[in-house]
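Student: missing the sequence, but the structure's below:
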């Protein structure tokens, strides 16, 4: 019921999956009500503070990007954000020296393991939530759709459909929790098709992609990675991991069910925008102070004075 931060500084080093450039990133403990804030040090030594909220974000197809009005930006933040959100970290400073977070091995596992090793510290401030009150749905011309529905917890239902036998139609659902994310989603890697590589390279993307950080599907429709898949349905699990990271840009934890079909970063962002743009679709609730006696009523109470960041 209380906000949390990490117990100690955590350092990561790697390359960005799209630009292929080396990058160092540090997670620093932060005070209550700080939120997740990126501190980007640019080539001139100027530090840009970029909150990881939807107002700072852009709806992109290949990754999630946040930036400020001066043009400073950080890309591919979704795997880190998913780990922070799922591990219930509310406040942290993300110090980074490049414009893309390190891809690590293509998932959230390294971030989750490091957070658990550093420990989690409870802060003396109650956590706030965005509670979904009515369905909000976004549909795209290609048949893809996503929606938020009222739900007592934080639930994700994701379905994908690719015209290749190795993927096909896959669906997965989970009630989000730290243990569930660690066991079911954190190790699911990003994926792509060999046939798209030259086009992506020509556009300046996937320059840091390799078999060490991506599942690659060859021209013959088979998995190229020597070790194969980590889960038989790793593809849909990774799409759900991305959805968790994209939802983290709400600025507060969401109580509701997020469901998507053939979704991606852009659809995730558009649906979150639709929810936060409709003040009748949600309310802000706050966890009450801890009591000695067990709670007999709802553990959440509405507060009217606070609203989330909106797109």
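Tutor: That came through fine. Please read these numbers as outputs of a predicted model, since none were measured by experiment.

Student: alpha carbons only for contacts and neighbour counts from here, please
Tutor: Noted.

Student: for the residue most central in space within the chain, what are its contacts?
Tutor: Residue closest to the average C-alpha location in the chain (CA atoms, centre = their mean): residue 245, at 0.6 Å. Residue 245 sits next to 77-83, 85 when contact means CA atoms under 8 Å, 6 or more residues apart in numbering.

Student: quick one: the helices in the stretch 201-311 of the chain?
Tutor: Secondary structure of the stretch 201-311 of the chain (DSSP state H, counting those that start in this stretch): helices at 234-247, 265-277.

Student: between those, which one is nearest to residue 136?
Tutor: Closest of these to residue 136 is helix 265-277, at 6.0 Å (criterion: CA to CA).

Student: so how far is the closest one off the chain centroid?
Tutor: Chain-centre distance of helix 265-277: 13 Å, with CA atoms, centre = their mean, to the nearest Å.

Student: likewise stretch 74-91?
Tutor: That offset, for stretch 74-91, works out to 5 Å (CA atoms, centre = their mean).

Student: this is the other structure I want to compare:
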């Protein structure tokens, strides 16, 4: 039987908010079985808990945002990726801002943080969603499809029509029976275009964005001096 997992102890870090550019304090705490992933806005009085539940997702433009009432937490995707990748089911996440710190723009910093806390099994069975038949969602030229499979396998493809992206791998196939999340996915960073960053900054957004926490491109090339971490970083 697979058991639920939580953290051995609390762990904290400080980083920069991607859009606010302000310092954000983040604390991850162990949580009881069946708690799930819960964000707590401690800068609001009284503090507001926001479960990371699909019904609480209210925006996916530029970042994933969850909310309860007027309290929201944005840019949760890299932390959620790390929690899922390491199989953490229950955690209370305290944050003193409306966004999670961007760190290095990938899940790798959060993986390190979770290992610092330690991960332990709990006396409760882990719950899974089993796909029994194909499910497909389309929006314009975008497609997401779930199919029954004995295991956990993800296949991504990208078609961006940009010289720098076109020179890299366009498809990534990740079978988690053969590779780990840390090896295959965690270090892939978000990417964007310098013209979009300039527009967002004029709108008061992306104040914390830099070459230290994203892959940034102009019309022709990657601007980061160190380039890509992997040849399939864009598609992941």
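Tutor: Cool, got the structure. Source: prediction; values computed, not measured.

Student: Drop the TM-score for these two in here.
Tutor: TM-score for the superposed pair, counting by TM-score structural alignment, normalised by the length of structure 2: 0.94. Supporting figures: 233 aligned residues with a CA RMSD of 1.6 Å.

Student: hang on, the earlier thing: could I get the contacts of residue 245 of structure 1 in a markdown table, plus columns for distance to residue 28 of structure 1?
Tutor: Below are these laid out as a markdown table (distance: CA to CA, whole Å):
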| residue | distance to residue 28 of structure 1 |
| --- | --- |
| 77 | 16 |
| 78 | 18 |
| 79 | 17 |
| 80 | 14 |
| 81 | 14 |
| 82 | 17 |
| 83 | 15 |
| 85 | 15 |
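
Student: which stretches of the stretch 51-200 of structure 1 form strands?
Tutor: In the stretch 51-200 of structure 1, the strands defined using DSSP state E, counting those that start in this stretch lie at 57-58, 65-67, 73-75, 92-96, 120-126, 128-132, 136-139, 145-149, 154-162, 168-175, 191-193.

Student: again, but for the stretch 201-311 of structure 1
Tutor: Going by DSSP E, counting those that start in this stretch, the stretch 201-311 of structure 1 shows strands at 215-217, 253-261, 282-286, 301-302.

Student: Among the ones you listed, which comes closest to residue 123 of structure 1?
Tutor: By CA to CA (comparing all of the strands of the stretch 201-311 of structure 1), the closest turns out to be strand 282-286, at 14.6 Å.

Student: relative to strand 128-132, how tilted is the closest one?
Tutor: 150 degrees (axes from the mean of the first three to the mean of the last three CA atoms, to 10 degrees).

Student: from the middle of its chain, how far away would strand 282-286 of structure 1 be?
Tutor: 21 Å.

Student: and it, which stretch of structure 2?
Tutor: Residue correspondence for strand 282-286 of structure 1 in structure 2, counting by TM-score structural alignment: none.

Student: what's the angle from that strand to helix 265-277?
Tutor: Strand 282-286 of structure 1 and helix 265-277 are oriented at 80 degrees to each other (the same axes, to 10 degrees).

Student: Now do strand 282-286 of structure 1: which elements does it pack against?
Tutor: With contacts defined as 3 or more CA pairs under 8 Å, 6 or more residues apart in numbering; DSSP states H and E, strand 282-286 of structure 1 has these neighbours: strand 128-132, strand 301-302.

Student: could the helices of the stretch 201-311 of structure 1 go into a markdown table alongside distance to residue 259 of structure 1?
Tutor: Output for these, formatted as a markdown table (distance: least, CA to CA, whole Å):
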| stretch | distance to residue 259 of structure 1 |
| --- | --- |
| helix 234-247 | 9 |
| helix 265-277 | 10 |
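
Student: So for residue 69 of structure 1, which of these sits nearest?
Tutor: Set against residue 69 of structure 1 and scored by CA to CA, the helices of the stretch 201-311 of structure 1 come closest in helix 265-277, at 19.0 Å.

Student: For the closest one, which helices and strands make contact with it?
Tutor: Using 3+ CA pairs under 8 Å, 6+ apart: helix 265-277 of structure 1 touches strand 136-139, strand 145-149, helix 234-247.

Student: mind checking the end-to-end distance for stretch 241-255 of structure 1?
Tutor: 17 Å (CA to CA, to the nearest Å).

Student: Now for the closest residue to residue 212 of structure 2 other than its chain neighbours, how many residues are close by?
Tutor: Once flanking residues are discounted, residue 212 of structure 2 sits nearest to residue 104: 6.1 Å by CA to CA, 6 or more residues apart in numbering. As a burial measure, residue 104 of structure 2 scores 21 neighbours (other CA atoms under 10 Å).

Student: swap in the one 5 residues further on?
Tutor: A total of 18 residues lie near residue 109 of structure 2 under the criterion other CA under 10 Å.

Student: Tally up the residues packed near the closest residue to it other than its chain neighbours, please.
Tutor: Using CA to CA, 6+ apart and skipping the chain neighbours, the partner closest in space to residue 109 of structure 2 is residue 103 (6.5 Å). For residue 103 of structure 2, the neighbour count with other CA under 10 Å is 21.
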